[in-house]
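*Asks:* Starting from these lines, generate the structure:
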Amino acid sequence: MDLKVVKTEEELQDAYKVRFTVFVNEQGVPEELEIDELEQEALHFIGYGNKGPVAASRMRFVDGYAKMERICVLQSQRGKGFGRDILLFMEDKAKEKGMKKAKLNAQIQAEKFYQSLGYETISGEFMDAGIPHVTMTKPL
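*Replies:* Got it, this is the predicted structure:
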């Protein structure tokens, strides 16, 4: 997978397309919650496979944390390490910007995945867009 920090409008639209496919079409997140008012302040990421965009995410800097958000991989491309790759790429970019810790809100079904990459659960379960989540952090 070819990972990039989004720099062009086309790359941003590719990232939105992956996010829309995963979160809105697959998981039923309301469209108005997926693309929100925080897009402008976020650093966006896109991952391209052999046949186009396959993974996307965004990162914001909030309260001293690199906040990892909207991490997703197309269903047909899961199990190939793309989720791990894009998250580690995001962490590298956060370190380059001087960040010392990362935070994310993980869907419960992905909690073990994030734990395997060094994230620790620091909250109880809560609902976000109708999906159970927990907050997790990791020193960078």
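
*Asks:* rest of the way, CA atoms for contacts and neighbours
*Replies:* OK.

*Asks:* Which strand runs longest in this protein?
*Replies:* In terms of residue count, the longest strand belonging to the chain (DSSP state E) is strand 52-62.

*Asks:* what about L74, how many neighbours?
*Replies:* Residues near L74, counting by other Cα atoms under 10 Å, number 18.

*Asks:* Please apply the same query to F113.
*Replies:* 14.

*Asks:* And for K95?
*Replies:* 14.

*Asks:* Now do the strands in this protein.
*Replies:* For the chain, the strands defined by DSSP E occupy 2-5, 43-49, 52-62, 65-73, 101-107, 120-121, 126-128, 131-139.

*Asks:* Next, the structure of the following sequence, for comparison with the previous one:
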Amino acid sequence: MIIKHTRDTLSETYLDAVAIRNTVFVKGQGVPRSIEIDANEAYCIHFVLYDDKGQAAATVRLLPNKDLTQVTLQRMAVLDAYQSQGLGSILLKEAEDFTQEQGFKSISLHAQLGALKFYLNNGYQEVGQIFEEAGIQHITVEKSLISKKA
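*Replies:* Here you go, the predicted model:
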């Protein structure tokens, strides 16, 4: 497997990310495409995990905040055929490592309640109340990256 990342919204990697998000969020969860593809696309770093045959299997994007101390992790998606194989954790770790290498101090995200256990198992902590976003219940979670430095 290989993980690629890009900021180029015309790249094949970005188009693969959008295809996964369309399958998982728009078709699978009924999220309106107008919400799924937003004005932040060009400001994000888009990651795609490819399987051993070169097929796009999972994606996530990172949106740096304005003061460049924190990133917001968004659009984490693993295609159904690749669920429960640890690919989400592998991709999440890659995004975290990249974030730390770039000097960011923490990551936050709006976790769907159905995925909350995944994030808690990967070291994230709840930091708010449950809220609705795109018709789906979420909760904010975050993880400090400072303690990871050796």
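
*Asks:* In the longest strand of the first structure, which residues are buried?
*Replies:* P53, V54, A55, A56, S57, R58, M59, R60, F61 (16 or more other Cα atoms under 10 Å).

*Asks:* and the angle for it with strand 65-73?
*Replies:* Angular relation of strand 52-62 of the first structure and strand 65-73 on a 0 to 180 degree scale: 160 degrees, by axes from the mean of the first three to the mean of the last three Cα atoms, to 10 degrees.

*Asks:* what does stretch 70-82 of the first structure contact?
*Replies:* With contacts defined as Cα atoms under 8 Å, 6 or more residues apart in numbering, stretch 70-82 of the first structure is touched by 1, 18-19, 21-22, 54-58, 83, 86-87.

*Asks:* how does it look with 6 Å?
*Replies:* Under the contact criterion Cα atoms under 6 Å, 6 or more residues apart in numbering, stretch 70-82 of the first structure has outside partners V54, A55, A56, S57, R58.

*Asks:* which bit of the first structure covers whichever helix in the second structure runs longest?
*Replies:* Counting by DSSP state H, the longest helix found in the second structure is helix 87-101. Using TM-score structural alignment, helix 87-101 of the second structure corresponds to residues 82-96 of the first structure.

*Asks:* how big is the offset of that stretch relative to the second structure?
*Replies:* For stretch 82-96 of the first structure, the mean deviation from the second structure after alignment is 0.6 Å (mean Cα distance after the TM-score superposition for the first structure).

*Asks:* Cheers, nothing more for now.
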